[in-house]
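*Asks:* what follows is a predicted structure for the sequence shown.
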Amino acid sequence: MVDKTDAKTAMEELSMMLIYLSHFTERDTMADPNSKYAWKGYDFDVLNLLDEKDYIRQGSHRSKSMYITKEGEAKAKELMEKYNVVDW
């Protein structure tokens, strides 16, 4: 039997996975092609929590995208393993 996950934890974990799965890279010649970004279309409280945990960096509140940190990428991959989701 699988342990139940409370709604708050599920929102945080599932948002982190979706942020990672929907990421893109900047195509600018000055940008690092390994840097991963995602659009900020998620619950603000969840984004703030993920930012506090250093999984993402939101930048200014006016920016429409966020940066996924190496810690965030590792966490997303760990969660994908937990939820049995295959990476691209």
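*Replies:* Sure, I can see it. Since we're looking at a predicted model, the values are computed, not measured. Numbering: from 1, shown residues only.

*Asks:* can we go C-alpha only for contacts and neighbour counts from here?
*Replies:* Noted.

*Asks:* now the helices for this structure?
*Replies:* 7-21, 44-52, 70-82 (DSSP state H).

*Asks:* what residues sit buried inside the second one?
*Replies:* Neighbour counts using 16 or more other Cα atoms under 10 Å place 46-47, 50-51 of helix 44-52 among the buried residues.

*Asks:* which secondary structure elements does that helix contact?
*Replies:* Where contact means 3 or more Cα pairs under 8 Å, 6 or more residues apart in numbering; DSSP states H and E, helix 44-52 is packed against helix 7-21, strand 56-57.

*Asks:* try this one next to it:
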Amino acid sequence: MPSAMNINTDTVDEVVLALLYLTLHDQNRAWKGHDWDVMNRLYERGLIRDPVNKTKSVVLTDKGLGESERLFNQYFVGAGGMGK
């Protein structure tokens, strides 16, 4: 990422959390193939459990699971509930 860019990390974090909802499995696990800085911020905010381990997925906390679903609907679900 170019250093001259002024990145809104709050929005990046929200979108990644929403994308974690898209890959949700086993009730509260999601594939963690996202930027490590973002994953660490989500962990620090109590939305996911510690992402530093050998598994390819991360566990969302109850708070993170609810917020992930809300953000997924906010960013990716159309007004009629169906995508384009």
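*Replies:* Alright, I've got the coordinates. Just so we're clear, the structure is a prediction, and the values are computed from it rather than from any experiment.

*Asks:* any idea which of the buried residues of helix 44-52 of structure 1 is closest to Gln58 of structure 1?
*Replies:* Nearest to Gln58 of structure 1 among the buried residues of helix 44-52 of structure 1 is Asp51, at 6.8 Å by Cα to Cα.

*Asks:* separation between Gly46 of structure 2 and Asp62 of structure 2?
*Replies:* As defined by Cα to Cα, to the nearest Å, Gly46 of structure 2 lies at a distance of 9 Å from Asp62 of structure 2.

*Asks:* repeat that for Arg29 of structure 2.
*Replies:* Look at Arg29 of structure 2 and Asp62 of structure 2: by Cα to Cα, they are 11 Å apart.

*Asks:* which of those two has more neighbours?
*Replies:* Arg29 (20 against 13; other Cα atoms under 10 Å).

*Asks:* corresponding residue for the more buried one in structure 1?
*Replies:* Correspondence of Arg29 of structure 2 to structure 1, assessed by TM-score structural alignment: Tyr37.
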